[in-house]
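S.K.: Return a 3D structure for these sequence lines:
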Amino acid sequence: MIKSKITMAIVAALALGYGTAYAQSAPSDGSQQGSDQQPAPDVKNAKKLQAVTVTGSLIPQSQIETATPIITITADEMKAKGFTTVAEALQQSSFATGSVQGMQDTNSFTTGAETLSMFGLPVGFVKYLIDGRPMGNFPGLYNGSDTFNSLSGIPMDMVDHIDILPGGQSSLYGSDAIAGVINIVLKKHIDAPTIDVRYGWYKDGGGANRRISFADSFSAGKFNSLVGLQFDSTQPIWTKDRSFTKGYFQQGTSPGIPLRDTLVYVPFSYDSTISGMYLSDPNHCQNISQFWGGTTSEHNRPGHGLYCGSPDTPGAGTLTLDSKSASLYTHNTFDVNDDLQLYGDLLYNYSEKKWENGPNTTWWGTAGPSAGSSGGYFWDPTLGGGSLVDLQHSFAPEEVGGYQHIMNKQYENAYMLTLGARGTFGQSNWDYDLGFTHSDDHLRELDFQRVAAGVEGYYSSHVLGPQQGTYSGYPVFTPNYAAMWNPISQADFKSFTGYSNSFAKTWDNLLRGQLTNASLFHLPGGDAGIAMVVEGGNEGWSSTPDPRLLEDVTIDYGNGNTVTTPYFWGTSATPGAGHRSRAAATVELKLPVFSQLTADLSGRYDNYKVGNQNVGAGTYNLGLEYRPFESLLLRGRYGTAFKVPTLSDEFQLPSGYYNTVTDYLNCGRLNFTGPTLVNCPQNVSPTQYNGETYGNPALQPIKAKVWSYGVVWAPIENMSMSVDYLHWSINNEVAQLSADTLSRTEYLCDIGTIDPSTQTCKNAFDLITRGTAGKIINGVQLLGPITHIVTTKLNVANEQVNAITAHFSYGHDIGSLGRLVLGMSYSDMLKHEYQDYVIDPPVDLLRHPNYSTDFKSKGNASLTWLKGEWSATVLANRFGRSPNYAAYASDGYTAKGAAKLPGWIRWNGSVTYNPIKSLGLSLQVTNLFNKMPPVDHTYPGTTSLPYNTDNYNVYGRAMYLEANYKFGQGS
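M.R.: Predicted coordinates for the structure are as follows:
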């Protein structure tokens, strides 16, 4: 039986298929296949029918609201609220307050992947499960650094519901479960063969979407199977399709004028009439006026002069992906007898994705190899009696052959296979489940590149001419400037461009065994339960860039003047590969101490073997549920969580670079510190060093203390509300130390501010290498100059977060007019502090916008109407305030114009009509009122994306028509 009014209120809402509940049953596979089983008519099985397995506990139970707050989104709810993908449904949820990179970040490392940040914590701090089994990692590295999970390969039409557990859950689910757990539960049975067809489009153009899916369940004796297929095809939205992004910002801090598509700039000249000016085209851009659809012309920039540019240059990038995907899902069971069932699941996804960054990464200039280390300038002794000059040219579509033909491409093959057996030991209360899961993800990336030798050779022969030595460190050229304003043929462009071809992959094996007894012994409040899990496996990651990305070439500019530079112009890569094995054991106890109080205790130990090193982490959790009366639940939990370092953290291969750094130690010995540091002699600081970075197999797990408390109240039938307060205290976070931080630490250790015997000082001393010959200045003996710094990753960062979440649902009959269901959800970040290194003070991320642009709060409210064959839903989604550009640039709110942007509210809606039992017709609309992000007037006129692409989008209103037909259902 169902025990409380809270449960009845939640079940009533869930039965309608709409409204977010606070706890939702995630039935074990066997219980979901009830119609396919032959139940034994005994007391044991009848008792089990009363219990379900709730995400957040391994023990079946009759209460679906627990010590852990749980949010459930059903498949019907996702569609009714206008969400078109699993990623969108989760990213729009109130708990996803953090800024994340996505498909608008076309120059990032993982444009083709989708993820989220729970409560502003790193994207890798969420544990993703599919039917309770860990999801495999995406092979690409988020922000070029960390492996993570991508949500883009989950077929929407195969999803039954999604459970979200905020807060640390490592005592049950192991590594990564710091911010929370997201369990995507796929369908296990459908009543009839079903075909679903959907077509969508955007009001302002681009983004047309087509989806078709088919699924069927069938049985043959003791064998039961579900097979589903889904195909998606989506056209891109180009920046030219949106008024916000097709040109330069006209409402900012400076006039919105075109960038310098073709430029000859003279920052210094002995001729004062041209010093600091642009050299204008004598033909006033006529030779290239056909560029950018005939919009290229002469423009004036006050204080600098005339140049050639087009207002349409920003329109050549994409805002969304050009994508095609196909997914296969199958779930199969075979009932050997009443006590044993074999099962097998397969989820496979193939996708092709393309995107374009436009001329932002398709240009040439003397800032490349031709200038060597001179900062982008060369010396022309014939211009104005001697001048420093900078050249640049952004390639026009007419030279490229159309930007749609040079898009970056990504191909992904991913699958997850599970085989296992489960059942009951005779007539006992002991259930078992033994399963093996293998996941595999292969990624191929074709990135459009400029070949350094080719593009430099072209401009050397057509514009620069041979290099004539150097002058004060600047290369000397006497260019043919008129050639800068001559078009480049498409054949010439193709001769110095092409694609790099890189591969990456991840794999994971997991063997897991579970024993469960939901009636271990009797307590005053009911039966105590226990679950025990033992698991083991291994995982691997590899990144194999195109070999040319790791290659340097030597370019000869004439007269013996050469420069060594990466093979591809302005691009390099870092390879890596590694694997590790792991084992874990988990125990959970459910103890109904008495009728009003239930305790849930769980503990887990994980061990990872990295090379010859074993890394272990133990976690625990204590949860309490107190019901003073049947309509009220008071709950709380305290425990620990952890995250093992990612495989890329441990196994990225070494890569080198050159840079300069302030020598705090030697400057300090000369008494130049703080405000006087700028007076430190230039022959002492800054100093050039050879830098090196690589993975660190000795990294230790990230650890967290987590706790929460809250209340769930169901004052009347069909109404339920909850409020929960959550806390994270995270330490030992992995961070990549900067050279500046290491140099400062070395100085503080040298003067004793930090104890030289600490690990902090040992790291600084070990990672910095100095030359042997130190200078003596003013009688002070200095150490040798810094020559080498290793900026590897270490366990050095700490983080604290406090947040609050609230939920409300209410269903009400309105007589002959049908039924209304109201749902609301809200999250607010109360505190978020981050300490990058032990010598740094904690940074308040809510007040330092250069560190974080996360939303402080998010909330949504939905209203659903149901009557007979009709249903309709409207959703209001509010994104809270976030810092504007001026606040981000100044890292605060005291600079001119610095402020927080107002909240952004977007409305979605849907209407569904079932003319016959077998047919459902739907109209879904996202961003019903075509609401654009709040205008940020602090962006300069030189930008074409005047909004934070990690928080907002300008896609606008989208409309979708969908038809769902179930064969054999009659009228």
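S.K.: For the rest of this, base every contact and every neighbour count on C-alpha atoms.
M.R.: Fine.
S.K.: Do a quick rundown of the helices in the stretch 701-850 of the chain.
M.R.: 739-750, 759-767 (DSSP state H, counting those that start in this stretch).
S.K.: wait, which of those is closest to Met158?
M.R.: helix 739-750 (48.5 Å; Cα to Cα).
S.K.: Could you list the residues in contact with the closest one?
M.R.: 661-665, 668, 754-756, 760-761, 764-765, 767-768, 789-791, 839 (Cα atoms under 8 Å, 6 or more residues apart in numbering).
S.K.: tell me the contacts of Glu799?
M.R.: Residues near Glu799 by Cα under 8 Å, 6+ apart: 728-731, 733, 832-835.
S.K.: Excluding sequence neighbours, find me the nearest residue to it.
M.R.: Tyr834 (4.4 Å; Cα to Cα, 6 or more residues apart in numbering).
S.K.: before we go on, could you also do this sequence so I can check it against the first one:
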Amino acid sequence: MSLKPSLLAAALAAVFLPTAHSQTTEPEGAKRLERVTVTGSNIVSLKREGANPVQVLSAADIKASGKTSLPEVLRLIAANSGNSFNEQFTGSFSAGTAGLSLRGLGQQNTLVLVNGRRVAPYATAQNMQDVFTDLNSLPLAAVRRIDVLKDGASSIYGSDAIAGVVNIVLYDDFQGTEARVGLGRSTEGTGQSERSFELRHGFGDLAREGFNLTLSFDALKRDRLDQSQVAWLRDNDFRGEPGGTLAWVATNYLGSDPTNKLGGVQGPLQLINYGDLTPGKTGTVLAYNPAAYKTLIPGAERYHGSARATWRLTEDVEAYAELLLGSSRADLIFGAPLSVSSSLRAWNDKTQSLDTISVALPKNHPNYPTSGSAVLNATLFDLGTRFKQDAVQFQRVLTGARGTTGPWDWEASFTQSSSRLRETVQNFGNRYEFERALKAGSYNFADQSLNSEAQRQALRISTLRPASAELIALDASASTELTRLPAGPLGFALGVQLRRESMDSRTSEQVLSGTELRPAINIIQGGRTVGAAFAEFNVPLLKSLSLNLAARADRYSDFGSAVSPKASLRYQPLDSLVLRANVSQGFRAPSLPEITQSTGVSYGSVIDPRDPISPTVARGVTNLTAANPNLKPERANNFNFGVVLSPDAQSQISVDYFNIRQKDLIDTETADFIIANEARLPGRVLRDEQGRIVSLTRQFKNQGTRRVSGFDIEASRSFALGGAGRLKLKTQLSRLLQFTLPPAEGEAAVNGAGSNEFGSLPAWRSSTSAVWSLGDWTSTLSWNRVGSYTQTYRPRPEIAERVRAINTVDLNVDWQLSRQLQATLTLQNFSDAKLPWDASTGSYDYSQGDPRGRFLSLKASYRF
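M.R.: Modelled structure (predicted):
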């Protein structure tokens, strides 16, 4: 029996609202009121809760989750609804990374801060346009809490804060030493293991001694998980699913008909009925299982360190310096051995285009056919699997001072941050050696066991691709109470920022020289300067009603200016009731790959109605992507309205409605659009001598408007159970009502909420936990649910109309053995729930679930 999210939401009040006999009063202690700056505001005040919807994940919440990395923790946020990529996105230019996508708007529309400041983005772009913060580069051991602002915040932070802001707050006053070690292993059919270590050390009391130094270090080593290691995926056979097929790859044939076989069974090739691969086809083909050449989760080795020093210079002034360091490495299988076909290409740096490489067998070749086509479609298995390693070095230096001068609270800081990548790939193909071998007839495609190791080695090449991104910023801000109004103080803040952003993502020498076959290129070279000024007012209209007004003006050296205003109301007619509303305008600046000097080459597939051979079958093509210096920023209008009900100190329920309208979206034209408008887009479609598409040229442009709406529910309730301890229930639900966007330029808008029309966007996501504390034991039981969604990819009617929901249950048990020593057992997905098949991906959707199955981990921590 399943509990529908709507019924669960309706039942929240019965669980989380108090009953008379269960209310308890927590002891009141003397607490020093501290003036703070909360996420989403520049005004220093005594209030920690304003008009903005902010979800807070404490260090205790992070520990109770049992997760060992920041991306795993943030994946539990219900508002992280879709289009959120992590290490499982192995086919990208940013393998081994992880981003965050609130509201499904993409990681480029969610701003990630550390201690309220930006960090350098990952060294290169994902999908050739997304510039984002790699969460895997940030330290987990140093995290004190995570603030998730689920509203537009360009009026405070500038670009990218369309869907919201994630502010990772680090320890700055830790005292003592705490160490933790962990071991983990998947238990059902995968066998992946990981080892982790965390250390925090701090000394100095800022209030008594005038200084504090907080240090942290963490390390994670995780085995690579390949598809061939996962029992339910290793066969790549989905014929048991409605409309599923044997998802193998046909290869080693001549011409365009896979049944026209070249040679026989060799290496991983097997003789397969063509109809098992493509329903309706007859005959047999040579095919291989691609599961042997796919990594689901890269092997990882990560090290992070942080240092935060704070000095009290006077009673009213303190200085601080912070250093973040990260070193990470991701290892993965990059794909099957080199395949050659009529779409084989190599880069020509002089013409800035792709050269066509002939794959027609010469008559003197031993594999030349007695009749029919001599055009090759073959996989060179004897060259070996392609392997990839991405090594990243990340750092951020932050230094500054803050204090109080007269009625003003002020802060000034300097930030320098960088991300540097070295990507190496083994077993690419050498164009010139291939052409020589083909012409001489010295390489046997039909029986590759006849080839010598010297021939194979001549065809292999390894490549190195370097990339870097850097950010330098100066910030200064001040806030004060301008005057006292009848209802309270009139708060005011102002500030300026100067920022320099640059990116230098290069390609390998083998690509530039035209040596590498089938190159993937992501060249980005450019930089810009950003200047900004901002102001904010907090106006108490009544004792129970306050108005917040904010505005920020940003000036970019490439596209120009953007102004972002915001107005918020907070109304508290009762101690137990808060009403809040926000209306704002925001923007996303064109990323450097979109607007500066950049070149991208990637690979995909299209259905070409004018294809002379297969007008209804998808065919592989090369995509060339170019930047556009005339881009405008994306603009957004945000509206939020929320209700927070706190009947007593142990209970709280909040409901927030959100509505986002984002226009002038930046993207390239779709392949279908370019093909349909080929006549009026000269030079954008390149065809071979047969009339078949070889490549498509795309350019970024402003196009289309997106509308997104929905609501969030959060609830928590604590129960005192007397001799049975204490129980705390928490839940968060996110309902996506609307995600409306035209599928292509000129088409009518479609609502993709609750479907995979624009990537998987389940209508419902939720995370619910129960924390029971009794004596030295604390147990956390968590239920995480990703709702089912409509399948929009249905080339065959028997494919199921919906992709099933994902339900996982995690258990975390802490045992305090002594004052210093604690042991923790965690079972993630302890029912070993399998991910549902999604026909649009050909397997499961990596953006929604984890393929590891049940995962057991043991940790021990010691506090000195």
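S.K.: circling back: for Pro701 of structure 1, which of the helices of the stretch 701-850 of structure 1 is the nearest?
M.R.: helix 759-767 (16.8 Å).
S.K.: In a markdown table, list the helices of the stretch 701-850 of structure 1 along with distance to Asp854 of structure 1 and mean neighbour count.
M.R.: Shown next, in a markdown table, are those (distance: least, Cα to Cα, whole Å; neighbours: other Cα atoms under 10 Å):
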| stretch | distance to Asp854 of structure 1 | mean neighbour count |
| --- | --- | --- |
| helix 739-750 | 25 | 21 |
| helix 759-767 | 30 | 17 |
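S.K.: any chance of those in JSON lines, plus distance to Pro487 of structure 1?
M.R.: Converted to JSON lines, these look like this (distance: least, Cα to Cα, whole Å):
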{"stretch": "helix 739-750", "distance to Pro487 of structure 1": "43"}
{"stretch": "helix 759-767", "distance to Pro487 of structure 1": "50"}
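S.K.: Nearest residue to the middle of structure 2?
M.R.: Gly99 (2.6 Å; Cα atoms, centre = their mean).
S.K.: so it, which of the three states?
M.R.: coil (DSSP: H, G, I helix; E, B strand; the rest coil).
S.K.: Now do it against Gln662 of structure 2, distance only.
M.R.: Remark: distance between Gly99 of structure 2 and Gln662 of structure 2 (Cα to Cα, to the nearest Å) = 20 Å.
S.K.: Contacts for the lengthiest helix in structure 2, please.
M.R.: Longest helix of structure 2, by residue count under DSSP state H: helix 5-16. For helix 5-16 of structure 2, the external contacting residues (Cα under 8 Å, 6+ apart) are 651-653, 713, 715-717, 729, 733, 764.
S.K.: So which of those residues is the closest to Ser343 of structure 2?
M.R.: Trp764 (41.7 Å).
S.K.: Enumerate every residue touching the closest one.
M.R.: Listed by Cα under 8 Å, 6+ apart, the contact set of Trp764 of structure 2 reads 5, 733-736, 754, 786-788.
S.K.: ok, back up a step: in ChimeraX, how would I select the buried members of the contacts of helix 739-750 of structure 1?
M.R.: The following ChimeraX line selects those of the contacts of helix 739-750 of structure 1 that are buried, judged by 16 or more other Cα atoms under 10 Å:
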select :661,662,663,664,665,668,754,756,760,761,764,765,767,768,789,790,791
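S.K.: Report the separation between the residue of structure 2 positioned farthest from its centre and Ala307 of structure 2.
M.R.: Within structure 2, the residue lying farthest from the chain centre (Cα atoms, centre = their mean) is Thr370, at 52.1 Å. Distance of Thr370 of structure 2 to Ala307 of structure 2, given as Cα to Cα: 72 Å.
S.K.: try Asp134 of structure 2
M.R.: According to Cα to Cα, Asp134 of structure 2 stands 20 Å off from Ala307 of structure 2.
S.K.: Who has more neighbours out of the two?
M.R.: Asp134 (25 against 22; other Cα atoms under 10 Å).
S.K.: how would you label the residue of structure 1 sitting at the aligned position of that one: helix, strand or coil?
M.R.: When structure 1 is aligned by TM-score structural alignment, Asp134 of structure 2 is paired with Ser150. Secondary structure assignment for Ser150 of structure 1 (three-state DSSP): coil.
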